[in-house]
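Chemist: pasting a predicted model and its sequence here:
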Amino acid sequence: MTSVRNAGDSTPRTTGRTPARPAAAAVADALRDATYEILPFKSAEEKVLAHVPRDVALTVTTTEAKGLGPTLDLAVRLTGQGYRAAPHIAARLVRDRAHLADLVDRLADAGVDRLFVIGGDAAEPAGEFPDALSLLEALRERDHHFTSLGIGGYPEGHGTIGDELIEKALADKAPHADHVITQLCFDAATTLRWARAVHGRGVGLPIRVGIPGAISRQKLIRVSAGLGLGQSARFLKKQQNLLWRFFLPGGYSPDKLIERLTPAFGAADNRLHGFHVFTFNDLDSTEAWRQEWLARLS
């Protein structure tokens, strides 16, 4: 099944191609259990309430420019609206253990029991947490209340950390977490090689594969480049002649990427578990796309 859009039409429509069984069942399970990533912009809460079912779990990003405040505020509000919302906590933005205690206590009081921990992109740490591992260790010391705790994976590597160090960090963080969410990657083969290597090194956490939602070509390139979400996005920006690999005439569709990844779900040589959709807050088109898949596969 491939989605297409007419110019000016924000709703994807399918051309009728459906993956063969049993791949179709795996696609349906993965999309039914998909999680959405939200940017903490002013209109985000309104868009979530208008377009996202409450059984879709959410994560809320954080950036050095905005700080932790908008991320926590949105996660708290969405939790109050009945969503399972996990704020991103960037370790380099946390000053010390007292600051961490305040953050954790606020989330506990608001009923936020999910967390996603990253190192963050700040050039210098604000205090005693230079990376995600140090913050995760501090959380464990205080016997935190979180029932779901995620960490990041990097199928294409990290822009400022060598491959050997980033994979060692993943192994060190794994005992403190219960799942991995990968950075955005457009190449299924790269993601699969990485997932198999991670599994081979003994990291047994389930892996949610980061994919872009059903958003416009221009917005995907602009926001991906601005947020630094992987070398693939930057490569596409430079190599316009290769856009046809990932973009349809009316807009981007993640269908082909999903079809190439899903047959590996459940295989013995990896821990691919589901999809984590980078929505870039285009929630109406992304949710319409997901529902079209589910309707056809049902």
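Modeler: Good, I have the coordinates.
Chemist: CA only for contacts and neighbour counts going forward, please
Modeler: Will do.
Chemist: skipping adjacent residues, who's closest to A85 in space?
Modeler: For A85, ignoring the flanking residues on the chain, the nearest one in space by Cα to Cα, 6 or more residues apart in numbering is L58 at 4.7 Å.
Chemist: what of Q231?
Modeler: E156 (6.9 Å).
Chemist: ok, T190 next?
Modeler: Nearest residue to T190 in three dimensions, chain neighbours excluded: P155, at 6.4 Å (Cα to Cα, 6+ apart).
Chemist: G213 against T286, yeah?
Modeler: Yes - if you go by Cα atoms under 8 Å, G213 and T286 touch, sitting 5.3 Å apart.
Chemist: so what sits against both of those two?
Modeler: Both G213 and T286 are contacted by T279, under the criterion Cα atoms under 8 Å, 6 or more residues apart in numbering.
Chemist: and here is the other one:
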Amino acid sequence: MERLRAHVPAPAAVTVTCLPQHGPRKAVEVAVGLAGAGYTVIPHLAARSVTDRAELARYVAQCGDAGITDVFVVGGDAAEPAGPYTWSGALMEDIADLSGGTLRMGIAVYPEGHPGTSDAELARTLRAKQELASWCVTQLCFSPATLRAYPSRLREAGIGLPVWAGVPGPVRMSRLVRLAGRIGVGQSLGFLRRSVGGAGAGSVVRQLLSSASYDPAPLVAALDGAGYAGVHLYSFNDLAELVSSGLTRSAG
């Protein structure tokens, strides 16, 4: 928390990721602490990591007591669900019921699709979840053309939620490649590699991936007028670089 205060002072809006090794309990605890320090906080809740409705009720109550108004609901990466919530939609139904509809929910959307899910099935589940959701954020995507076209594609699919563009901050390329591969955006990584070097530029690409930092400014600039509600910056906890980039002042 001290590092966050040093680089991004309250009342900035920040999210708290539900890490597999800690689960939603830790995410909510950290979020409550940040809310008490004056931040606008959005904790992530992973459906497959919640053991039962009683546990979920505690998280909803903690958020309400701390003045937290929004949560970001994902399915989660656990191979086996810890309880009855096998997908995010089921968790959202219980959050809506337990909070009396007062806790707003955000969901993830996927400009380049989702591994193992057809585009038609993805659109169907998004339409089902949007009845309970208030906003959505895109998965990481490095292609300006893909991101620019995505709000229109969502509308055509019947998704009318406000959508925020998920953009990585100025993270070291080698780390970004590892993280992005881990969270399943390999297709977008292909675009990223192609964009930093053409045919025969393998040594240049290898050098860039090992030493340089990704510059998100051109991607953010390309999204102007595309229909996004704003930009959500994935900092990967590299707060100093993010603040020095100036993006935190323009990503509203």
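Modeler: Happy to help now that I have it. Keep in mind the model is a prediction, meaning the values are calculated, not measured.
Chemist: fetch the TM-score of the aligned pair.
Modeler: The TM-score (TM-score structural alignment, normalised by the length of structure 2) is 0.86; 241 aligned residues with a Cα RMSD of 2.5 Å.
Chemist: quick one: secondary structure of the residue nearest to Q231 of structure 1?
Modeler: Secondary structure, DSSP: H, G, I helix; E, B strand; the rest coil: E156 of structure 1 is coil.
Chemist: the residue nearest to A85 of structure 1 -> structure 2?
Modeler: Residue correspondence to structure 2 (TM-score structural alignment): L58 of structure 1 is matched to V14.
Chemist: which position in structure 1 pairs with T40 of structure 2?
Modeler: Match for T40 of structure 2 (TM-score structural alignment): R84.
Chemist: need the counterpart of the residue nearest to T190 of structure 1 in structure 2.
Modeler: P155 of structure 1 maps onto P111 in structure 2, by TM-score structural alignment.
Chemist: I'd say that match and C136 touch.
Modeler: No - judged on Cα under 8 Å, P111 of structure 2 makes no contact with C136 at a distance of 11.8 Å.
Chemist: higher neighbour count, the two?
Modeler: Neighbour count, other Cα atoms under 10 Å: between P111 of structure 2 and C136, C136 has more, with 25 against 20.
Chemist: and the more buried one, what pairs with it in structure 1?
Modeler: Matched by TM-score structural alignment, C136 of structure 2 corresponds to V180 in structure 1.
Chemist: and its match, what element?
Modeler: In the assignment (DSSP states H and E), V180 of structure 1 maps to strand 179-182.
Chemist: helices and strands around the very next helix or strand once past that strand, which ones?
Modeler: Toward the C-terminus, strand 179-182 of structure 1 is succeeded by helix 188-200 as the next helix or strand (DSSP H and E). Helix 188-200 of structure 1 sits against helix 255-261, with contacts defined as 3 or more Cα pairs under 8 Å, 6 or more residues apart in numbering; DSSP states H and E.
Chemist: at 6 Å what do you get?
Modeler: Contacts defined by 3 or more Cα pairs under 6 Å, 6 or more residues apart in numbering; DSSP states H and E place helix 188-200 of structure 1 against no helix or strand at all.
Chemist: next, the buried residues of it.
Modeler: 188, 191-192, 194-199 (16 or more other Cα atoms under 10 Å).
Chemist: give me the element the residue of structure 1 positioned farthest from its centre is part of.
Modeler: The C-alpha centroid of structure 1 is most remote from A98, which lies 28.4 Å away (Cα atoms, centre = their mean). According to DSSP H and E, A98 of structure 1 maps onto helix 97-109.
Chemist: the aligned partner of E164 of structure 1 in structure 2 - how many residues pack around it?
Modeler: Under the alignment (TM-score structural alignment), E164 of structure 1 maps onto A120 of structure 2. A count of nearby residues for A120 of structure 2, using other Cα under 10 Å, gives 11.
Chemist: contact partners of stretch 193-211 of structure 1?
Modeler: For stretch 193-211 of structure 1, the external contacting residues (Cα atoms under 6 Å, 6 or more residues apart in numbering) are 155, 179-184, 269-277.
Chemist: so that stretch matches what in structure 2?
Modeler: Mapped onto structure 2 using TM-score structural alignment, stretch 193-211 of structure 1 covers residues 149-167.
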